[in-house]
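Q: just the structure for this:
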Amino acid sequence: MEKNIGTWYGQANISCTSDILDKRKNSIKAYLEEGVEWEFIKSIIKLFIKGKDNKQDKFKESFADIFIKDDSAFSYEQDKEIQLLAGIMLNEILKGKNKYNTMIELSCICLKNYYDPASEEIFNNIEKGFYDSLKQLRENEDNECIKSDFGKSLQSMLKENPSLPQSNINDEVAKQLESLKRNIINLVNNFEKMQKINDLKSEDSEVLWWMIGEWSYDLNKPFKDIDDNFIPILIGKEMADKVNVFPGPYSAKAVINKILSNYEDGRLYIYNYAEKIEKDWLDRFVKEYYIEPIADFMPILKYFNKINEIDEEDYSDDKLEKICPAIIKKVKILNKDIAYEIYLECLLSKAYKDREE
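A: The predicted structure follows:
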C-alpha cells in the first residue's frame, strides 16, 4: 500500500494530495489493527468489485465513516474513491496471510466475469496471489523431515555419573524435558507434513486417472456419452470434487481444457448450457455446493439454484433475469470458461465449509 496507493489513485483518475493519501493509509491501518471478520470482508469485496451495481448503501456509509474520522472533508458521495479504498483494504488484508485469503481471492475472481472492479491493477494483485499460492503449494513440499534426537536418557546418565550432584540432576531434568518437548513438536510437524504430501499425491493421482479415463464418476459413464452442452458443467464440478488440499492444483485449468479439447469450442448463452443438465444431477449438485451466505459470489450456482427451485423449462425467462441479472447477460460463454468458473465457485464453496468446520 505504501508504494502503490498513489499509483492506484492516479489510475482511477482521482486527484489527491500526499497529505490526504497519508490520512487514507493511516485510516486503513488503524481499522485493520482491530481485526476484521468475514461479514465485513464480504461487504468490501462486493463494494470493490460490483461498484455501481452494489446495493449496499448502508454499508457504504459505514465504510466511509472509517475515513471521515481522519478527514472531515471526506464525503459519502465519493463513490469512486470509496470503491477504490475497499480494494486497497482488501489488498492489505491479504498481506496478513489470514484464514480468509483463499475465500477473498476466489470471491473476487468468481465475480470478475460479471462486474468491473474499481481498480484493475488491485484485482490483478489479488488474482496473482491466488495463482502464486497454487504454485507454492507443491513447490514447497518435499520429503525432508526434521530429525529428532532424544539423546541419552536421564537414567543412563545417572548410571554413568553416580556422584552427579543434586543441583545438576535438576538441571539435567529440565534439559531432558525441554528436549522431549522439542522432539514431540518435531514429530507432530513431520506427521502433518507427510499427511499433506500424501493428500497432494492422492489428489494429483485422482485428477490424472480421471483425465486419462475420460469417465464421469457422477453419472458412471464415459464423457463421450454425455451431451456436449452439459459436459462443461459436469467437468467443472467433478474437477472440484478431486481437490483435497486448498487452494487446489495449479494444473486445474489445463486439465479442464485438455478434457474439453475433445469437443468443439462451443460458445453459448448460459441458459443453453443449463437446458441440457440432467434434472436429478442438478438437484444433487445444488445441494452439495450451493451455500446461501456466499451466494453473491457464486453467480452460476445461484442461477442453477433458482432454476432448480422454480423448475422452469425456459431458462432464459424474464423472471430468471430479474433474479440473477449478472448471469443472464446476453453474452455467449466458451465451454472452457464456464467449466472453469464452475470449478472456482465449487472451490469457494468447499473453502467456506472448511472454514466453518
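
Q: can we go C-alpha only for contacts and neighbour counts from here?
A: Noted.

Q: all strands for the chain, in order.
A: Secondary structure of the chain, counting by DSSP state E: strands at 215-216, 221-222, 267-268, 333-334.

Q: dump those to JSON lines, plus distance to Ser133 and mean neighbour count.
A: Formatted as JSON lines, the strands of the chain follow (distance: least, C-alpha to C-alpha, whole Å; neighbours: other C-alpha atoms under 10 Å):
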{"stretch": "strand 215-216", "distance to Ser133": "29", "mean neighbour count": "18"}
{"stretch": "strand 221-222", "distance to Ser133": "33", "mean neighbour count": "12"}
{"stretch": "strand 267-268", "distance to Ser133": "30", "mean neighbour count": "16"}
{"stretch": "strand 333-334", "distance to Ser133": "26", "mean neighbour count": "16"}
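
Q: now those strands as CSV including distance to Ala274?
A: CSV is the format used below for the strands of the chain (distance: least, C-alpha to C-alpha, whole Å):
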stretch, distance to Ala274
strand 215-216, 18
strand 221-222, 20
strand 267-268, 10
strand 333-334, 12
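
Q: now the other sequence, so there's something to compare against:
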Amino acid sequence: MHSNFNDWFLEASITLRDDQLKNRWEGVEEISKKATKDDIINLVKIFYSMPVDKNYKDTFAETFIKIDAAFSRKNEIELAVLAGAVLAQIAIKYNLYSFCELLVRAAFFGNRRPAVSGIYQVIGQTQLDDMITIRESTNDEKNIQTSSMTLAKALETSGNAWTPDVANGFNGYAKTIDASIKELNDAVNKICKANKVYFEDSQLLWWLTAGWSKDLRCSYKLVNSLEACLIIGKEAAELVRIYPGPYSIEGVLYKVVEYCKKNTAKLDFSEVISQIDGEWKKRYNEKYDIPNMLELLPVTAALAYSENTESKNEWIHKYNHEACISVDEIKCAPFEYAVQMYFEVLAQKCYFDL
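A: So this is what the prediction gives:
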C-alpha cells in the first residue's frame, strides 16, 4: 500500500477504517496490474471528474464491490480518488507508466483540476524521476564477466581424456559463457538505448540552435509568439522518441519561444486557437486523432472543435461543455501554451507507439 493512500482520502474529506483501506488497496492493485492504455484514458477521466463510458465506470466500481459489498458505486468522489490511486500505482510500478504520466500531465490545464492534488504530485514526481533516470543511466559502466580457464586446466591435468573433472569443468565453462552472453546482450541493449538518447538530444539541440520551424518553413524570429507557441510545442514533441521525454525540455521550449517576436506576457486561449492557420490545423487534426482521448487534451480538443466553424468563437460553447474547461478563464504565457502542447502531442505519440 502506498504510504500516502490514507492521506489521499483525507484530502477528499473521506475517512476510512483500516480494514476498508486494505480492501480498497486490494482493488487498486488488481486494476493497476491489468490496465491497458485504453483503461488509462478512462481512469484519467474519472480522476478529473469528467464524463466517462458507463460500462467502464460500472466495471471499475464492481472490482471494489466484490472485495467490499458495502462499497457504493454512487460515491463519485471516492471513485475519483481510487482512479487516481490506480494511476499512481501504474506510474510507479507497471509497464504503461510513461503513457500514464504523460496523459495525467496533459489533462491538467486551465481551471480543470484532479480529484486529489496529492496524487497528481506523486505522479508528477515519478515522471520527473523517470525522465532523469533515462538520461543518467546512460553513464553507468559495467565490466563483462569473462570465462575462467577451468575447462583448459581440467583437460591439461587429465591428458585430454573425458573424466568427471573434465565434465565438471565443461559444465562450469558453459555456465560462464552463458552468463557472459547475457551480460553482453544487456550491454548492447543499453548501448542502443543510450544512442537513442544521444540522437534525441542532438535533434533537440539542432532545433534549438537553428531556431527554425519545420512546419512554418521559416525562422521563429520572423513570427510572433501568438502564432508560434503551439507549433513550438508540437515540433519539440515530434523530436522525442524516448518516453516520458527529457527532463530539461521546458528550458528548451522557453528558449525557442524567446526567439519569437511580441513575446506577450499572457494570451487568451481563444485568441491563440483562432490565430492558428487553417491548413496547419487541418493537418494536425488528421494526424492526431484519438477520439476517446480528445476531451482530455485541452489544446488538441480546441483545435478539433474550432476547425470549419463559421464564426470565430462558435466552437467555445461545445468545448466548455465537453472538455469541462472554461475557455474565457484561460490566459497563459506563450511558453505555458508551448509546454501544454508538447505534453499533449507526446501523450498521443506514446499511445500510438504502445
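
Q: quick one on the thing from earlier: closest one to Ser18 of the first structure among the strands of the first structure?
A: Closest to Ser18 of the first structure of those, according to C-alpha to C-alpha: strand 333-334, at 43.5 Å.

Q: what span of the second structure is that closest one aligned with?
A: Alignment of strand 333-334 of the first structure against the second structure: residues 332-333, by TM-score structural alignment.

Q: got a list of contacts for the matching stretch?
A: 264-269 (C-alpha atoms under 8 Å, 6 or more residues apart in numbering).

Q: give me the nearest residue to the most centrally placed residue in the second structure, chain neighbours excluded.
A: Geometric centre of the second structure, nearest residue: Leu102, 2.5 Å, by C-alpha atoms, centre = their mean. Of all residues not flanking Leu102 of the second structure in the chain, Ala347 sits nearest, at 5.2 Å (C-alpha to C-alpha, 6 or more residues apart in numbering).

Q: just to check, that neighbour is in contact with Tyr97?
A: No - in this structure Ala347 of the second structure lies outside contact range of Tyr97 using C-alpha atoms under 8 Å: 11.4 Å.

Q: circling back: please convert the contacts of stretch 332-333 of the second structure to CSV, extending it with distance to Lys221 of the second structure.
A: Below are the contacts of stretch 332-333 of the second structure laid out as CSV (distance: C-alpha to C-alpha, whole Å):
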residue, distance to Lys221 of the second structure
Thr264, 14
Ala265, 17
Lys266, 19
Leu267, 19
Asp268, 22
Phe269, 22
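
Q: just name the closest of these to Lys318 of the second structure, please.
A: Taking the contacts of stretch 332-333 of the second structure together and measuring to Lys318 of the second structure by C-alpha to C-alpha, the closest member is Phe269, at 15.0 Å.

Q: Ile231 of the first structure matches what in the second structure?
A: Match for Ile231 of the first structure (TM-score structural alignment): Ala228.

Q: I'd say its match and Tyr220 touch.
A: Yes - if you go by C-alpha under 8 Å, Ala228 of the second structure and Tyr220 touch, sitting 7.5 Å apart.

Q: out of the strands of the first structure, which is closest to Trp38 of the first structure?
A: strand 333-334 (31.0 Å).

Q: mean distance between the closest one and the second structure after superposition?
A: Strand 333-334 of the first structure, aligned to the second structure and superposed, deviates on average by 2.3 Å (mean C-alpha distance after the TM-score superposition for the first structure).

Q: gap between that strand and the chain center?
A: 23 Å (C-alpha atoms, centre = their mean, to the nearest Å).

Q: quick revisit: wait, which of the contacts of stretch 332-333 of the second structure is closest to Ser49 of the second structure?
A: The nearest one, if we look at the contacts of stretch 332-333 of the second structure relative to Ser49 of the second structure and count by C-alpha to C-alpha, is Phe269, at 22.2 Å.

Q: mind listing what the closest one touches?
A: Residues counted as contacts of Phe269 of the second structure (C-alpha under 8 Å, 6+ apart) are 327-328, 330-332.

Q: wait, what's in contact with the spatially closest residue to Ser148 of the second structure that is not a sequence neighbour?
A: In space, and not counting its chain neighbours, Ser148 of the second structure is closest to Tyr173: 6.8 Å by C-alpha to C-alpha, 6+ apart. Each residue near Tyr173 of the second structure by C-alpha under 8 Å, 6+ apart is listed here: 147-151.
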